[in-house]
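Visitor: my questions concern the predicted model and sequence given below.
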Amino acid sequence: MSIFVWVISGLLCLAYLAAGGFKTFGPDARIYAAFPWAKQVGMASTRIIGALELLGALGLILPVLLGMAQILTPIAALGLVAVQIAAMTFHIQRREFQALPVNVVMLLLAAVIAVLRFLGY
């Protein structure tokens, strides 16, 4: 079970590092091209979302890897669940239903990590 949790955590971490890193540090024009919704919410909000994704990604791996404050890992996973719920709500309001499958998968993976890490795996 532990290997399963590490694989899921690693994959989710990489996905959030990529998405969050791009939203946080990417050039404005490329962000607007990749995420049309960024024009509606503004670049500052988009960068905050990216920073939250980066922090969540690090929280999935570092506490357990370092053996310190390991309760932060399931809390980070729950934070990423909240990010996905907000993203899904936003996309539904904008009728961007094509984005929902990715949001659902990311939400489910984060929820699985949260539950399994709370259980001590």
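Guide: Good, I have the coordinates.
Visitor: going forward, measure contacts and count neighbours with C-alpha atoms only.
Guide: Fine.
Visitor: quick one: the helices in the chain?
Guide: In the chain, the helices defined using DSSP state H lie at 2-25, 28-34, 38-41, 43-66, 72-93, 100-118.
Visitor: in the last one, what counts as buried?
Guide: Counting neighbours by 16 or more other Cα atoms under 10 Å, one finds that the buried residues in helix 100-118 are 100, 103-104, 106-107, 109-114, 116-117.
Visitor: try stretch 44-54
Guide: Buried residues in stretch 44-54, defined by neighbour count with 16+ other Cα under 10 Å: 46, 47, 49, 50, 51, 52, 53, 54.
Visitor: ok, structure two:
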Amino acid sequence: MNLALWTVTGLLAAAYLLGGAFKVITPREKIAASGSSGRWVEDFSDGGVKAIGALEVLAAAGLVLPAVLDIAPLLVPLAALGLVLLMMGAAITRIRRHETKLVVVDLVYVVLAGFVAWGRFGPESFIS
């Protein structure tokens, strides 16, 4: 179970680090022009998109660093819960925009982050 949790955590951290950094450094207009999956930025200001990207980068760090450094490991499941909330917001935004096919991807991220939160709060907790 611990190996599965670390694998999912690593994949999530990599995805959110890359995706978040992309949102932070790329202009909103360029994200919107990158394809149908980026059209959601039309509903947000430049600062809103940058804030979402920053949250994703922080969550990626929060998924890995506290456990690796053994400093406040409680932050790992809390970061995973934060990602659950963030991706639920993403799914709601997609539903509101009638982008129903892309909602499935958001829900997969919800399930994966939920798995990490459940595992790190429960059976494979870092907290003794």
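Guide: Cool, got the structure. Here the structure is a predicted model, which means the values were calculated and not measured.
Visitor: and which of the buried residues of stretch 44-54 of the first structure is nearest residue 33 of the first structure?
Guide: Nearest to residue 33 of the first structure out of the buried residues of stretch 44-54 of the first structure is residue 46 (Cα to Cα; 12.9 Å).
Visitor: can you find the partner of the closest one in the second structure?
Guide: In the second structure, residue 46 of the first structure lines up with residue 49, judged by TM-score structural alignment.
Visitor: surely that match and residue 42 touch.
Guide: No - the pair residue 49 of the second structure and residue 42 does not pass the contact test of Cα atoms under 8 Å, sitting 9.5 Å apart.
Visitor: now do the shared contacts for those two.
Guide: Here residue 49 of the second structure and residue 42 have residue 28 as joint contacts, going by Cα atoms under 8 Å, 6 or more residues apart in numbering.
Visitor: burial count for the closest residue to residue 1 of the first structure other than its chain neighbours?
Guide: Distances taken as Cα to Cα, 6 or more residues apart in numbering place residue 121 nearest to residue 1 of the first structure, at 6.9 Å, with adjacent residues excluded. Using other Cα atoms under 10 Å, the number of residues around residue 121 of the first structure comes to 13.
Visitor: report the contact partners of residue 121 of the first structure.
Guide: Residues 1, 2, 5 are the ones in contact with residue 121 of the first structure under the rule Cα under 8 Å, 6+ apart.
Visitor: same check, this time on residue 77 of the first structure
Guide: When contacts are taken as Cα under 8 Å, 6+ apart, residue 77 of the first structure is in contact with 56, 59, 60, 110, 111, 113, 114.
Visitor: same question, residue 66 of the second structure
Guide: Contact criterion Cα under 8 Å, 6+ apart gives 72, 73, 74, 75, 76 as the residues in contact with residue 66 of the second structure.
Visitor: that one and residue 102 of the second structure, how far apart?
Guide: In this structure, residue 66 of the second structure and residue 102 of the second structure are 31 Å apart, going by Cα to Cα, to the nearest Å.
Visitor: likewise for residue 74 of the second structure?
Guide: For residue 74 of the second structure, the distance to residue 102 of the second structure (Cα to Cα) stands at 31 Å.
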